[in-house]
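Engineer: the sequence and its predicted three-dimensional model are supplied below.
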Amino acid sequence: MIEIYKKLPKTNCGECGDATCTAFALKVINSQRRIQDCPYVANKDSKLALNKPVATMDDNYSRVSYELEAVAKCVNFKDASAAIGGGYEIKDGEERITLKMINKPYEIRRKGLYENDTYCIDSWSKIIIYDYVRRQGRRSLTAEWVTLGYFTNTASHVKAFQRNAEEKIATKFNDNKQGLIIRCKELGGVAAQGQMRADYIYQFGLLPRIPLYMCFWEADDEFSASCKLFLDSSAEDYIDIEYLAYLVERFVEIFVH
């Protein structure tokens, strides 16, 4: 950490998002930040290069994705596809599991994860899909809609989730209900009914057995539009909750762009 700290401006300017250079250096060494996130390091010449490589978040994610890939390659493809709601086929003599994540098609082959017939290099896509395949939840949907905070060890994520996910959708479509409907359909959303009363309720497939329910209330004379996102309470049987939180935020980023 000291070695990293020496390369920083030591001004505690806060431009990286952390209060002090010491806090930033600690996160770098713990693979929670990249040293390039400091604008003063990123913009200087090679004299600021570290004397030895430091693991970054991307390195960490890549390592985890390959570890999960090794496990996923060894599952019984036919059984796994049935358990996770995917398709199973043999093409060119090779077993394949087909599935969609946020309405985007993927194939799991013995060689790895493929997108548009090309090996997928996105570490997060691999982590999420491989974790989903290896868990093979097998639990039926409960029809019990819950927020992210329902699941164990997610209390610390709730406020950030509301700000980074639900409020983004509400703000984006505050006075554009037609745009909301069009975007829902573009991402495979299906009008639904359920436990909540809202102006619009749409169901999306984050993964085949992990539905996401979006409830949207239009703006009126007193209040701005609002949005709540719900999951089926069975979701934790199918995917690690940390990965699930990221998957929902990823859905939102796609939805609002």
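Structural biologist: Arrived safely, thanks for sending.
Engineer: rest of the way, CA atoms for contacts and neighbours
Structural biologist: Will do.
Engineer: then K185 would be within a helix, right?
Structural biologist: Yes: counting by DSSP: H, G, I helix; E, B strand; the rest coil, K185 falls inside a helix.
Engineer: and it, how far from Y213?
Structural biologist: 13 Å (Cα to Cα, to the nearest Å).
Engineer: which parts of the stretch 51-200 of the chain are strands?
Structural biologist: Using DSSP state E, counting those that start in this stretch, the strands of the stretch 51-200 of the chain run over residues 87-91, 94-101, 104-109, 112-115, 118-119, 145-146, 190-191, 200-207.
Engineer: ok so, going back, of K185 and Y213, which one has the most company?
Structural biologist: Using other Cα atoms under 10 Å as the criterion, K185 and Y213 rank with Y213 on top: 27 against 13.
Engineer: hmm, back to that, which of the strands of the stretch 51-200 of the chain is buried the deepest?
Structural biologist: The highest mean neighbour count among those, using mean count of other Cα atoms under 10 Å, belongs to strand 200-207: a mean of 21.
Engineer: check it against this one:
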Amino acid sequence: MIRKFSLEHDRQSLFIRFAGRRYRIERSTGIVNWLNEALQTEEKADYNEVMTIYDVLCYSKENCRLANEWVNVASLFAVQGGSLEKGSSFFQEAGKYFDGNTKELAHACAALRGRKLDKGDAAYELDLFPFLPLILRFWESDEDFPASLQILTDKNVLDYMHYETLMFAITHIFERLKGNMR
């Protein structure tokens, strides 16, 4: 894991960045905490954070590599039903939350160290991990169309984590963005 992902480490801990935060994994117990930089304290990681970090570190294929080809997360070839089934409200609900708050969403993406992109009312490339980016594209609603939210991932994202874990990670990103918007 250390070599594969170029992890910072010492005898007691492994360190990894996830969604703009630095995490510490205690080697003897497996406990995962994140550094609250504002308070200079450690906070216990929540379920979505822990499961995403563990899945990437333990499940990812040996020679996982980015394809450098963006695909809509809803179109991943392995997706059959589940959270992104046609008519699902997973992205619709987040889109409704962000609607009317484009400036706040842009600020929240920047707070996660996102890199601004051109296409969309708010569009950013965000790092799930330093080695695994995603793109968030948001368009405000207008008189003809509801708000629209797209998440694009690298075509090989499922070489790094299970589909279900990708949904944990996206849920975590949405929660972080909402928290930064408040």
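Structural biologist: Alright, I've got the coordinates. Every value quoted in this text rests on a predicted model; they were computed, and no experiment measured them.
Engineer: just to revisit the earlier point, would you reformat the strands of the stretch 51-200 of the first structure as a markdown table and include distance to E236 of the first structure?
Structural biologist: Output for these, formatted as a markdown table (distance: least, Cα to Cα, whole Å):
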| stretch | distance to E236 of the first structure |
| --- | --- |
| strand 87-91 | 22 |
| strand 94-101 | 17 |
| strand 104-109 | 22 |
| strand 112-115 | 22 |
| strand 118-119 | 28 |
| strand 145-146 | 11 |
| strand 190-191 | 23 |
| strand 200-207 | 13 |
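Engineer: to E69 of the first structure, which of these lies closest?
Structural biologist: When the strands of the stretch 51-200 of the first structure are compared for distance to E69 of the first structure using Cα to Cα, the nearest one is strand 112-115, at 6.6 Å.
Engineer: helices or strands up against the closest one?
Structural biologist: Using 3 or more Cα pairs under 8 Å, 6 or more residues apart in numbering; DSSP states H and E, the elements in contact with strand 112-115 of the first structure are strand 104-109.
Engineer: would you check the span in the second structure matched by the strand it packs on?
Structural biologist: Strand 104-109 of the first structure corresponds to residues 21-26 in the second structure, going by TM-score structural alignment.
Engineer: check the mean deviation of that stretch from the first structure.
Structural biologist: Comparing stretch 21-26 of the second structure with its match in the first structure after superposition yields a mean distance of 1.8 Å (mean Cα distance after the TM-score superposition for the first structure).
Engineer: what about the equivalent of A169 of the second structure over in the first structure, distance to F77 of the first structure?
Structural biologist: By TM-score structural alignment, A169 of the second structure lines up with L247 in the first structure. To F77 of the first structure, L247 of the first structure is 23 Å away according to Cα to Cα.
Engineer: please say which of the two ends up with more neighbours.
Structural biologist: Comparing L247 of the first structure with F77 by other Cα under 10 Å, the one with more neighbours is F77, at 22 against 19.
Engineer: state the distance from that one to A83 of the first structure.
Structural biologist: For F77 of the first structure, the distance to A83 of the first structure equals 10 Å [Cα to Cα].
Engineer: and for R135 of the first structure?
Structural biologist: From R135 of the first structure across to A83 of the first structure, the span is 9 Å (Cα to Cα).
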